[in-house]
Structures are given as structure tokens and as C-alpha cells.
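[1] return atomic coordinates for the entry below.
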Amino acid sequence: MPAPAEKPVTVTLGKMGRLARRLVEEGRYASVSEVMRAGLRALEREEAALDELIKEKVAEALADPRPPIPMEQVFADLHERHVKRMTS
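    This next block holds a predicted model:
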């Protein structure tokens, strides 16, 4: 049994609509729908890359042999830096 067809979605692009239409006029895409699909695929790739980066950073942090710094100390240090920057 074939998958049911997706219902059409109406999207207001605002200023981005001009870009989408220009890309179609330039022949880079066949339709604004194609531009939207390409944009969503790019967003999906970007989010996957960010997820991977976050996982790497968490793994690095967990593997760091240095002792953890208490949260209160981190905030105190940040506050001190901020005060110094504001008074300099």
C-alpha cells in the first residue's frame, strides 16, 4: 500500500520569498517547493553536525582528568571578570 500523500503546507516566507523566487528564476531550482526542501535538508545536516559537535565536547569534558570546578566558583569567577571589564 503506497504511503498517503502529504497535505500541502502554506508557508509565509516574507523577505526570504524573494530569494526563493530568484533561485527558481535563475534555474537553480524548479520550484519554490524544491527550494524549501533543499533548505530543510540543509537544516537537517546542520543540526546533525551540531549534535555531533555537542557529543564530542561532552565526551571531551567527561574524559578530562582535571577535578571539576564547583558551579558556585565558576559563577563567582565570571562575575569577577565581568566587574573588572565594566570598571576598566
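[2] okay, CA-based contacts and neighbour counts for the rest of this
    Will do.
[3] quick check: which element contains the residue sitting nearest the centre point of the chain?
    In the chain, the centroid-proximal residue (CA atoms, centre = their mean) is Glu47; its distance is 5.3 Å. Glu47 belongs to helix 32-63 when assigned by DSSP states H and E.
[4] now do the buried residues in the helix or strand following that helix.
    Tracing the chain past helix 32-63, the next element assigned as helix or strand by DSSP H and E is helix 71-87. With burial defined by 16 or more other CA atoms under 10 Å, not one residue of helix 71-87 is counted as buried.
[5] let's see this one next, to set against the first:
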Amino acid sequence: MARQSISFTQPNDEWLKTQVDNQEYSSKSELVNDLIRQARSQQVQIDWIKFKLDKAENSGFTSDIKSEILKQSKATLNG
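    Okay, here's the model as predicted:
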């Protein structure tokens, strides 16, 4: 496993310490790795949504642009 040295702002460091102190994670390293895994997973989902939006936009099915489709989708999801 690669070792890195990183710096955190005071509020972020306190939050990390709290998570470890509350035994949510055994170490800051474990927590940071979990956050990175979550971000990577979210990026995969974002990329998939962008692909689908591009495909829909280019299919001729709608004349709406990407931003309008996304706005409508968010409105539908948020009720």
C-alpha cells in the first residue's frame, strides 16, 4: 500500500478525529480510503448518467439540451 502525507484543514481534521473516536473507523487512513472509494463509485454513476444523457440528446428523441433533461430529472426525483 502506498503511503502519502496529506494535510487537512482544522475542521476536516476534527471531523476525521470524531469519526475515529466514535469508532466509525479504526483510523483516519481507513476513513479517507472509504471516502475515496465512495467518490470513485459516485463518479462511475455520474459518468453513466452523462453517457445516457448524451445518448438521449443525440438520438433525436428530444430537442431538449442536456442541462434541461438533467433539470427535469432532478425535479422528478425530488418530487
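[6] quick revisit: how much space between the residue nearest to the centre of the first structure and Arg22 of the first structure?
    Glu47 of the first structure is 26 Å from Arg22 of the first structure, where distance means CA to CA, to the nearest Å.
[7] can you check Leu78 of the first structure too?
    Distance from Leu78 of the first structure to Arg22 of the first structure, by CA to CA: 47 Å.
[8] and for Gly39 of the first structure?
    14 Å.
[9] could you do Phe75 of the first structure as well?
    Counting by CA to CA, the gap from Phe75 of the first structure to Arg22 of the first structure is 48 Å.
[10] please apply the same query to Ala76 of the first structure.
    Ala76 of the first structure is 51 Å from Arg22 of the first structure, by CA to CA.
[11] which residues touch the counterpart of Lys50 of the second structure in the first structure?
    Aligned counterpart of Lys50 of the second structure in the first structure: Ile54 (TM-score structural alignment). By CA atoms under 8 Å, 6 or more residues apart in numbering, no residues touch Ile54 of the first structure.
[12] try Met36 of the first structure
    Met36 of the first structure sits next to Ala20 when contact means CA under 8 Å, 6+ apart.
[13] got it, and Gln19 of the second structure?
    Gln19 of the second structure touches Tyr25, counting by CA under 8 Å, 6+ apart.
[14] which of the helices or strands spans it?
    helix 10-21.
[15] list the buried ones in that helix?
    Those would be 16-17, 19-20, for helix 10-21 of the second structure by 16+ other CA under 10 Å.
[16] and the angle from it to helix 28-58?
    If you take axes from the mean of the first three to the mean of the last three CA atoms, to 10 degrees, helix 10-21 of the second structure sits at 110 degrees to helix 28-58.
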